[in-house]
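K.L.:
Need coordinates for the below:
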Amino acid sequence: MSNRNKKGSTAAAAPTTTKSSPKKNAPPTSSPHYQKILSRCVTILAVLTVVYYTSKNGKEITFAKQNEILRIRSQNLDCSESYKKDLKSFSGCMPEKCGRFVSDGLVTTGEADSLLNIAQKGIALGGSDGGASILDLHSGALSRGRSFVNVYSLENTKDIFNKADLTTYKVIKTKIQHAIGHNFGVDADKLFLTHPTFFSQIHPREAVTAHDEYWHPHVDKETYKSFHFTSLLYLNDYGKDFQGGRFVFVDKDNVNSTVEPRKARVSMFTSGAENLHFVEKVSAGVRYALTVSFTCDQTYAIADPTVKTVD
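P.N.:
Sure thing, here's the model as predicted:
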């Protein structure tokens, strides 16, 4: 699912590198770093204002209910200007229309169970002290305590993952890639898997670090520069395996569009400011999901995890 310093993420934050500090002699008010922080504060304040009035007025539509089985459902939106400007550099990647899609027919429940097994096995080797844990099979990042470890450096990793696990993972990633291409009218071959792509596990425990605070409203493209298209594959069921944890798009006119997680349900959306969103706090049970992110910029592409990584 959040990098608190970057207005959150879809679930929990992947670890990031720290930039060097500005020179001590530079006037604080003229520092680009200071100006960037100020700009982010203004953005966060605006977002919180929208969320406050949305909650106050109680306007909400359920875009996808847990008990529905949807072949495909869509909401079209105008692309944000910043999103369109960024994509002009990448031929074949401008969507015909921005927005979001939900499908219950893309991934089977059996495939979702296989991925759930991978997530549970991997996260069991670590786990956050707070409410949100991640497992990134590409970088090896695994939440443990109040920080992260490399899952591939642990002694018993070789007994956890196998070639069949990673093959299932790759097949599902490819299905989602082509579904995004088809539904948004872009060339699927121009979409590249990017970081962070990760499993998330969310408990109702209190947050211990900023990485546990997954519920803040945010825009994926602002949180992660590489993102152009975001997808979420839910691995268990809202209302059965956990309470809370719905995915909420914050739209214009103070209306929330809510997706209730259903096992094997895939939610796909453009990563620009047109899709401001947050995840409700989980109040009971454990929520599992897989975030799969794509970029049109090949310099941000990451490779599929391979069995060599775990041998």
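
K.L.:
Please make it C-alpha for all contacts and neighbour counts, starting now.
P.N.:
OK.

K.L.:
Enumerate every residue touching Ile37.
P.N.:
By C-alpha atoms under 8 Å, 6 or more residues apart in numbering, the contact set of Ile37 is empty.

K.L.:
and the gap between Thr157 and Asn256?
P.N.:
Look at Thr157 and Asn256: by C-alpha to C-alpha, to the nearest Å, they are 41 Å apart.

K.L.:
which of those two has more neighbours?
P.N.:
Neighbours were counted for Thr157 and for Asn256 using other C-alpha atoms under 10 Å; Asn256 has more, 22 against 17.

K.L.:
Quick check, that one in contact with Asn57.
P.N.:
No: contact criterion C-alpha atoms under 8 Å: Asn256 and Asn57 do not qualify, at 10.4 Å.

K.L.:
where do the strands sit along the stretch 1-150 of the chain?
P.N.:
Applying DSSP state E, counting those that start in this stretch to the stretch 1-150 of the chain gives strands spanning 60-64, 73-77, 98-103, 127-128, 132-135, 141-145, 147-150.

K.L.:
Also this sequence, please, to line up against the first:
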Amino acid sequence: MHFFLYKTQFLGHKTLFFRDILLLQVEVSLSHSFSFASLCSEGMLCGRDRPGEDPVDWWLCSWSDITEVLASQRELVSPEPRVFTVQCSEDYENHKRYPGCTPQKCGRAVADGVVTREEAQVLRRLAERGLALAGSEGGASILDLHSGALSMGKQFVNIYRYFGDQIGDVFTPEDFQLYRDVRGRIQAIIAKTFGLDPTLMYLTKPTFFSRINSTAAKTQHDEYWHPHIDKVTYGSFDYTSLLYLSDYDSDFTGGRFVFMDQNGNRTVEPRAGRVSFFSSGSENLHRVEKVTWGTRYAITVSFTCDPAHAIADPTLP
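P.N.:
I've put the predicted structure just below:
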């Protein structure tokens, strides 16, 4: 059995955090030492008391040899999405509830009938043109058409301010119209699947293109593979979606999306035009495998129920 071990910090009763990211809610006693080996063999929590020191060291242990593929690259999940229901976490209780939007039914889903492969190719070319202007020195680069954020070396620049009038030579109004249309379709399928009022869902930040390759990380921003929970990382998130723009095992290897459940890993293999979406709470702890070859393109499209955190669709300056 292979374990993923993540150093964590205990911050409160029944709650464990990793880099301020909620990993798991459990009931354990911290009053006595634990056997690292025995607890890990159960696939639960591992711990080590450090008397007189605060905090206690903790690790989350996850199986890598128990893996279920939710959707493979070779299959077509259409016309209806493939839905997997999970119990909602308590994360949403820590935020104001919005009837008709706040998750009451939680889960994860995959759909190949929302965006065509041809549309995905157009959006990939948009991302390629934008990221060709700069890009990260490490393996992960982002392009955010809403804020203008673009990876450049070890930092970010505002693509609209930095390149000014040149942007008109990179992007077209038709590019942005397709982006808006696709965003609307993703919003609609999430609302239909989870029984929501789509007019009560709002696009939120960050929503961005990502390009990932096997280049070694140069900064923390390049370390995309860490497990995380979107609702904890970005408090505004209620629903997260990813639109894949390239194919697993053809355009790249590694880079699968992994839901980390207590009884094993469940993966989604990217396929150009595939939309994967899920409720953003700790019921959907996840990570992305390291890309080992090729280049992985995707768009993260995030939604909130809180209108105060809404962002507008992007427009050309």
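
K.L.:
TM value for the aligned chains?
P.N.:
Here the TM-score for the pair of chains, by TM-score structural alignment, normalised by the length of the first structure, is 0.82; 271 aligned residues with a C-alpha RMSD of 2.2 Å.

K.L.:
For Lys175 of the first structure, find the nearest of the strands of the stretch 1-150 of the first structure.
P.N.:
Nearest to Lys175 of the first structure among the strands of the stretch 1-150 of the first structure is strand 98-103 (11.8 Å), distances taken as C-alpha to C-alpha.

K.L.:
What is the corresponding segment of the second structure for the closest one?
P.N.:
Mapping strand 98-103 of the first structure onto the second structure (TM-score structural alignment) gives residues 106-111.

K.L.:
now do stretch 227-239 of the first structure
P.N.:
With TM-score structural alignment as the criterion, stretch 227-239 of the first structure aligns to 237-249.

K.L.:
residues in contact with that stretch?
P.N.:
Contacts for stretch 237-249 of the second structure (C-alpha under 8 Å, 6+ apart): 73, 102-103, 120-121, 123-124, 186, 190, 204, 230-231, 252, 254-256, 269-281, 296-305.

K.L.:
mind listing the strands for the stretch 151-300 of the second structure?
P.N.:
Using DSSP E, counting those that start in this stretch, strands in the stretch 151-300 of the second structure cover 155-158, 202-212, 239-244, 252-254, 257-261, 264-268, 275-279, 286-288, 291-294, 296-304.

K.L.:
Dump those into CSV; add distance to His226 of the second structure as well.
P.N.:
Formatted as CSV, the strands of the stretch 151-300 of the second structure follow (distance: least, C-alpha to C-alpha, whole Å):
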stretch, distance to His226 of the second structure
strand 155-158, 20
strand 202-212, 14
strand 239-244, 17
strand 252-254, 14
strand 257-261, 11
strand 264-268, 14
strand 275-279, 18
strand 286-288, 6
strand 291-294, 13
strand 296-304, 16
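
K.L.:
Gln87 of the second structure: which of those is closest?
P.N.:
Nearest of the strands of the stretch 151-300 of the second structure (C-alpha to C-alpha): strand 275-279, 10.3 Å.

K.L.:
which strands and helices sit next to the closest one?
P.N.:
strand 106-111, strand 239-244 (3 or more C-alpha pairs under 8 Å, 6 or more residues apart in numbering; DSSP states H and E).

K.L.:
Give me whichever of those strands is most buried.
P.N.:
Among those, the stretch with the highest mean neighbour count (mean count of other C-alpha atoms under 10 Å) is strand 239-244, at a mean of 26.

K.L.:
Quick check: that strand compared with the first structure, mean distance?
P.N.:
After superposition onto the first structure, strand 239-244 of the second structure sits on average 0.2 Å from its aligned residues (mean C-alpha distance after the TM-score superposition for the first structure).

K.L.:
Centre of the chain to that strand, how far?
P.N.:
7 Å (C-alpha atoms, centre = their mean, to the nearest Å).

K.L.:
still on that earlier bit, and the helices and strands packed on strand 275-279 of the second structure: which comes nearest Asp261 of the second structure?
P.N.:
Using C-alpha to C-alpha, these put strand 106-111 closest to Asp261 of the second structure, at 12.1 Å.

K.L.:
ok, residues contacting the closest one?
P.N.:
So strand 106-111 of the second structure is contacted by 71, 77-88, 194, 274-279, 283-284 (C-alpha under 8 Å, 6+ apart).

K.L.:
Buried among those? Make that a ChimeraX selection.
P.N.:
Only the buried entries of these go into this ChimeraX selection, using 16 or more other C-alpha atoms under 10 Å:
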select :71,77,81,82,83,88,194,274,275,276,277,278,279,283,284
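
K.L.:
Who are the contact partners of the alignment partner in the second structure of Leu70 of the first structure?
P.N.:
Superposed on the second structure with TM-score structural alignment, Leu70 of the first structure falls opposite Val77. Contact partners of Val77 of the second structure, counting by C-alpha under 8 Å, 6+ apart, are 71, 110-113.

K.L.:
rerun that using 10 Å as the cut-off
P.N.:
71, 110-113, 274-275 (C-alpha atoms under 10 Å, 6 or more residues apart in numbering).

K.L.:
So what's the residue count around His95 of the second structure?
P.N.:
Other residues close to His95 of the second structure by other C-alpha under 10 Å number 12.

K.L.:
I misspoke; the intended subject was Glu90 of the second structure.
P.N.:
12.

K.L.:
Hmm, it is touching Glu283, no?
P.N.:
Yes: using C-alpha atoms under 10 Å, Glu90 of the second structure makes contact with Glu283 at a distance of 9.0 Å.

K.L.:
any idea how far Ser302 of the second structure is from the match of Leu70 of the first structure?
P.N.:
22 Å.

K.L.:
For the second structure, which segments count as helices?
P.N.:
36-41, 117-131, 159-163, 167-170, 173-194, 230-233 (DSSP state H).

K.L.:
Give me the mean deviation of the last one from the first structure.
P.N.:
Taking mean C-alpha distance after the TM-score superposition for the first structure, the mean distance separating helix 230-233 of the second structure from the aligned residues in the first structure is 0.6 Å.

K.L.:
tell me which residues in that helix are buried?
P.N.:
For helix 230-233 of the second structure, by 16+ other C-alpha under 10 Å, it's 230-232.

K.L.:
Over to the second one?
P.N.:
Buried residues in helix 117-131 of the second structure, counted by 16+ other C-alpha under 10 Å: 117, 119-121, 123-124, 126-128, 130-131.

K.L.:
Turn those residues into TSV, including distance to Pro317 of the second structure.
P.N.:
Listed next are the buried residues of helix 117-131 of the second structure as TSV, based on distance: C-alpha to C-alpha, whole Å:
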residue	distance to Pro317 of the second structure
Arg117	28
Glu119	23
Ala120	24
Gln121	24
Leu123	19
Arg124	21
Leu126	16
Ala127	17
Glu128	20
Gly130	15
Leu131	18
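
K.L.:
Thanks a lot, catch you later.
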